[in-house]
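> Turn this into a structure:
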Amino acid sequence: MKKFGLTLLTAFVGGAMALGGYRLVENKYASNMSFEDKQKVYLASNHMSPATTLSSAGQTDFTEAAAAVTPAVVYIRTTYSSQPDNGQQSQLQQMFGDMFGQRVRPQMAPEMASGSGVIISPDGYIVTNNHVVDKAEKIEVVTNDHQDFKAKVIGTDPSTDLALIKIEGHDLPIVKLGNSDNVRVGEWVLAVGNPFKLTSTVTAGIVSAKGRNIGIIGSEDNQDENQNPFGRTQYQGQPKLNKAIESFIQTDAAINPGNSGGALVNTNGELIGINSAIASHTGSYEGYGFAIPINLAKKVLDDIEKYGAVKRGYVGISFKELDQDAAQQLHIDRTVGLYVDQVIPGGGAAQAGLEKGDIITKVEGNKVYESSDLQERVGRLEPGDKIHLTVLRGNDEKNFTVTLKPEAPVAKVAVSKSAEELFNKFGASFIPVSSTQKAKFHINAGVVVTQVRDGGLFDYTEVPVGSVITEINRQPIANIDDIDHALNNLKNGLLTISGYYPDGSKLRSTIQVQ
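Take a look at the predicted model:
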């Protein structure tokens, strides 16, 4: 009996030591683990085995998936400070307020907005959309069991419209990260969020399409466009943010205002996307919802948690997505793929041997149909990572391995008093064009827009960073002094800006500044 008791005691002590050691190792290395690895540890330590992967077509009972996901989808309230102006509106507000459909009136109380988020870590990390928390002065999170938390922003990524926020908590429910590469068109999915402030709402639908690039990230509001209930519009023109990465999962699961930042999950309750946008003429659900694929989000969120920002690698090319019209314009007979129209000197593509006129037909062995097929894959990688491209050069198919490079830094120039004054007037900064840009745009002189301030003149005119200005009111622009001179010699208060957008299309904008 004594021997049995001693054996039992030894087993108990050994188990306790093993558990204690496990917890010590877990805590020691947790800071270096990705969110997916943290989830695996959490699920293993809580004796939760991942669900067996099933075809959604064979499982139409959504009760288990809804029950698993709903506790980890949160309601987000944001507050934006707005001071009473006592009639002292800024000149730009007075000039452009009505023109751009803004509500120009005294605000006596903070403005409020709301959205959704998904808990992805038991210690309180939450993924949501950048546009849900952007510029918010205060962020509150209400969990499914009605607990209130104050949240802080860990980091945001406007290029993918993702944000990582955090609340102070432990052993919080999570939604298991899935694999969006395995998502199939036609499979059942659930959208979970808080539409119209109706918390913990679950809707069902199917995956309608994958890899959608709808040009919505970074686009500006236009009254004539299809309104998006998340404060954004369908894109019809040049986006402000020219580095947007879009490869949306399209679904017909009902998504409405307040769903933004919520979960798109498969019938196993695995997170496959973050709901972000809809296409609608009315501002409400019309059958077309879009979610950011979770495999793209994983890299973004892990980078934000580790570095506070996203580390991206770049192929070093500009390209055109081929279709019938593009093929005719380029005088080629290929209507599918990506036509390389510029190879950046010193970039990864140039070093690998890609050339202007090559047509990218495959990325990592997968056929390329749209720009998102390349952009999403590159968006998951970092500088130094390699990507395999197959291109058509003439009648020959060639394979290249491209080592991604970090983005080339913007040249630093001394800021004169004149440049500072110009920034205050225009809400933008400029540097002279480089020899490479002169060749790209076929110009002899001009200035490049390097910064655009929110609410400034260039912000209202939708002139994005990277644009080249060659003329103002038909006066040639070669340097900053030329801009200053043109601004101080307006006729009838009209300002006409001419040049090129970053993609090479012509820019021409006329505004009244008096």
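
> rest of the way, CA atoms for contacts and neighbours
OK.

> can you give me the end-to-end distance of stretch 285-295?
Taking CA to CA, to the nearest Å, the first and last residues of stretch 285-295 lie 26 Å apart.

> what's that stretch in contact with?
For stretch 285-295, contacts defined as CA atoms under 8 Å, 6 or more residues apart in numbering pick out 160, 177-181, 246-256, 264, 271-280, 380.

> And it, what's buried?
Judged by neighbour count using 16 or more other CA atoms under 10 Å, the buried positions of stretch 285-295 are Tyr285, Glu286, Gly287, Tyr288, Gly289, Phe290, Ala291, Ile292, Pro293, Ile294, Asn295.

> what do you get for stretch 367-387?
368-383, 386-387.

> quick one: which of the residues you listed sit in strands?
Using DSSP state E, the subset of the buried residues of stretch 367-387 located in strands is Lys386, Ile387.

> before we go on, could you also do this sequence so I can check it against the first one:
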Amino acid sequence: MNRPFWRTLMCCALAVGFVAVGDVQAQGAPAAPALPDFTGIVQKNAPAVVHVEAKYDGSRTNSMYMQGQGQGQGNPNDPQWIFRHFFGMPSMPSPGQQAHISLGSGFIISSDGYILTNNHVVAHANKVTVRLQDRRTLVAKVVGTDPTYDIALLKINAGKPLPTVTIGDSHTLKAGQWVLAIGSPFGFDYTVTQGIVSAVGRNLGAGDQPDTSFIQTDVPINRGNSGGPLFNLKGQVVGINSQIYSDTGGYMGVSFSIPIDVAMNAVQQLKTKGYVTRGMLGVEIRPVGSDVVKALKLPDANGAIVVTVSPGSAAERAGIQPGDIILGFNGHAIEQGADLPPMVAMTRPGTRVPVEVLRNGKRLTLEATIGTMPRDKNALMGQVNPAARGGTAALGLTVQPLDKDTREQLGLKAGQGVVISDITGPVAAQAGLQNGDVILMVNQQKIDSVDAFRAATAHVKPGDTVLLLVRRGSQTNFVSLSVPSGKSGSGN
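Down below sits the predicted model:
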């Protein structure tokens, strides 16, 4: 009886396969390397990964600063919209919505309860909670945030030492190396995904964190993974999962992580002074395009060409001129224009560094003393002596003196204003006030110190309405705070 045709083909294919394998083995070719086993890394590190919940009142997006700024889902035809934070800022609430809960991930970096996550996980939150692997849920304090690097430092009090991750060195990463992520995509805690490093030093351009060189991977990442750790095969954290490239909002094979070296630099600054300082050279640059290569008869398109030099900047003092092509910074080659901003930003202000430039066909090495980049005015202002703080439970906020740098950046004179260091209750939160806002007046009374703020708010009681003159960045406006009748208005 004849065998069916399809079975004959299958047998032939198997036979050919056996012969091929035999031939290879006979030639002594090495066996294919085994795939890595991640179970040990997961078992050791999962207890240090946490689930983060951020609650915020929907009315905060309706403040004077948010109106007309295009908050919402975004336009999918806009190229910048493609870069979606996969935890993301919540979309604009409808008038009927009163509160939101957003989900993300984080990881414990010290046994006393410091946790690292993304700024966009907790931004504008009234309350942040953390769920541990043992299912305990604890309220977290936001120690400080840095929107530029998209870093947030949280602190919990667990009552006992906590398991921690091991911090690695992101500088050692290379394309092709295995990495894995642990997080809470769509709220599914302790989900593990793996992939390889697709590229390092990836800059997303001026529209999306120009001062960060991202780690690009193909690790499957989705909503809720944001703020979670990226591990190497040694079980060390080398990055914080931050963004995906997507035109659908879901994973499409391209993910971006913040290098852990950048994050830990920010952590130390947030702990000590409450904000992150970045270096500034003071130049506007462009990539070296083919037209520049042709016009200047360059051997290649390496470097960044200087378009403008800011007056009084580190670049001007160093002698850098428009038209110079920056080829090296502090001993590191500049292969493309996007390489320079992260290098400068990570340089401590006041550091003297060599800058190699090409000018009129000649290489010059100039010495630049790096300046200080104006920081985000909305960043948390950090810890100060409690005696230097002032506040009122009824208004739900605490203030502290303005430091010299912030005063200069805002163009304020000595004795002008106090800065909000903490939002402690719903009255200030619902009015849209934020940490970092500067209060210039209370009920038309100028505020020049914490004591003046205490005096101006000392008699606020339930049922009162207080008018504040508030400065945020370059905007100044009046904000009214109404204290509910019959209760103090204080909150967590």
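
> Can you calculate the TM-score here?
Here the superposed chains carry a TM-score of 0.62, computed using TM-score structural alignment, normalised by the length of structure 2; 339 aligned residues with a CA RMSD of 3.4 Å.

> residue range for stretch 39-58 of structure 2 in structure 1?
Mapped onto structure 1 using TM-score structural alignment, stretch 39-58 of structure 2 spans residues 63-82.

> Mind giving me the PyMOL command for buried ones among the contacts of stretch 285-295 of structure 1?
For the buried members of these, the matching PyMOL selection, counting by 16+ other CA under 10 Å, is:
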select buried, resi 160+177+178+179+180+246+247+248+249+250+251+252+253+254+255+256+264+271+272+273+274+275+276+277+278+279+280+380
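
> So what does Glu270 of structure 1 match up with in structure 2?
Aligned partner of Glu270 of structure 1 by TM-score structural alignment: Gln236.

> Same check on Ala309 of structure 1?
Under the alignment (TM-score structural alignment), Ala309 of structure 1 pairs with Tyr275 in structure 2.

> Spell out the secondary structure type for its match.
coil (DSSP: H, G, I helix; E, B strand; the rest coil).

> Repeat that for Ser198 of structure 2.
Under three-state DSSP, Ser198 of structure 2 comes out as strand.

> now it: how far from Ser257 of structure 2?
In terms of CA to CA, Ser198 of structure 2 sits 11 Å off from Ser257 of structure 2.

> Can you work out which residues contact both of those two?
Counting by CA under 8 Å, 6+ apart, the residues touching both Ser198 of structure 2 and Ser257 are Ile215, Gln216, Thr217.

> For the stretch 301-450 of structure 1, which segments count as helices?
Using DSSP state H, counting those that start in this stretch, the helices of the stretch 301-450 of structure 1 run over 324-330, 348-352, 371-379, 417-426, 435-441.

> which ones are touching Val402 of structure 1?
Val315, Gly348, Ala349, Gln351, Ala352, Lys386, Ile387, His388, Leu389.

> cutoff 7 Å now
Val315, Gly348, Ala349, Ala352, Lys386, Ile387, His388 (CA atoms under 7 Å, 6 or more residues apart in numbering).

> With adjacent residues omitted, what lies nearest to the corresponding residue of structure 2 for it?
In structure 2, the residue matched to Val402 of structure 1 (TM-score structural alignment) is Ala368. Excluding its sequence neighbours, the residue lying closest to Ala368 of structure 2 (CA to CA, 6 or more residues apart in numbering) is Ala318, at 4.9 Å.

> Isn't the one you found up against Glu367?
Yes: look at Ala318 of structure 2 against Glu367 with CA atoms under 7 Å: they come within range, at 5.6 Å.

> those helices in structure 2, which residues are they?
Ranges of helices in structure 2, per DSSP state H, are 5-26, 39-45, 79-82, 119-122, 260-273, 290-296, 314-318, 340-345, 404-410, 426-430, 450-457.

> okay, those helices, which one's buried deepest?
Highest mean neighbour count among the helices of structure 2 (mean count of other CA atoms under 10 Å): helix 119-122, with a mean of 27.

> Read off where that helix ends up in structure 1.
The aligned range for helix 119-122 of structure 2 is 130-133, by TM-score structural alignment.

> superposed on structure 2, where does that stretch end up, distance-wise?
Compared with structure 2 after the fit, stretch 130-133 of structure 1 shows a mean deviation of 0.5 Å (mean CA distance after the TM-score superposition for structure 1).

> now that stretch, how far from the chain's geometric center?
10 Å (CA atoms, centre = their mean, to the nearest Å).

> Kindly report the same for stretch 426-438 of structure 1.
Counting by CA atoms, centre = their mean, stretch 426-438 of structure 1 comes out at 26 Å from the chain centroid.

> How about Ala253 of structure 1: what's its closest non-neighbour residue?
Nearest non-adjacent residue to Ala253 of structure 1 (CA to CA, 6+ apart): Gly205, at 3.9 Å.

> Okay, and Leu19 of structure 1 sits in which element?
helix 2-29 (DSSP states H and E).

> residue closest to the middle of structure 1?
Thr160 (1.1 Å; CA atoms, centre = their mean).

> Pretty sure Ile240 of structure 2 sits against Leu230.
Yes: contact criterion CA under 7 Å: Ile240 of structure 2 and Leu230 qualify, at 5.8 Å.

> Alignment lookup: Asn179 of structure 1 to structure 2.
By TM-score structural alignment, Asn179 of structure 1 lines up with Asp169.

> which residues touch its match?
Counting by CA under 7 Å, 6+ apart, Asp169 of structure 2 has contacts Val238, Asp261.

> can you rerun that using 8 Å?
By CA under 8 Å, 6+ apart, the residues touching Asp169 of structure 2 are Val237, Val238, Ile260, Asp261.

> Please report how far the equivalent of the last one over in structure 1 lies from Val378 of structure 1.
Structural alignment (TM-score structural alignment) places Asp261 of structure 2 against Asn295 in structure 1. Between Asn295 of structure 1 and Val378 of structure 1 the distance is 12 Å, computed by CA to CA.

> quick one: buried residues of stretch 183-194 of structure 2?
Buried residues in stretch 183-194 of structure 2, counted by 16+ other CA under 10 Å: Gly183, Ser184, Pro185, Gly187, Asp189, Tyr190, Val192, Thr193, Gln194.

> ok so, going back, quick check: the match of Glu270 of structure 1 touching Thr172?
No: between Gln236 of structure 2 and Thr172 there is no contact under CA atoms under 8 Å: 11.7 Å.

> The two: which is more packed in?
Shown here are Gln236 of structure 2 and Thr172; by other CA atoms under 10 Å, Gln236 has more neighbours (20 against 8).

> Quickly note the distance from that one to Ala304 of structure 2.
Taking CA to CA, one finds Gln236 of structure 2 at 34 Å from Ala304 of structure 2.
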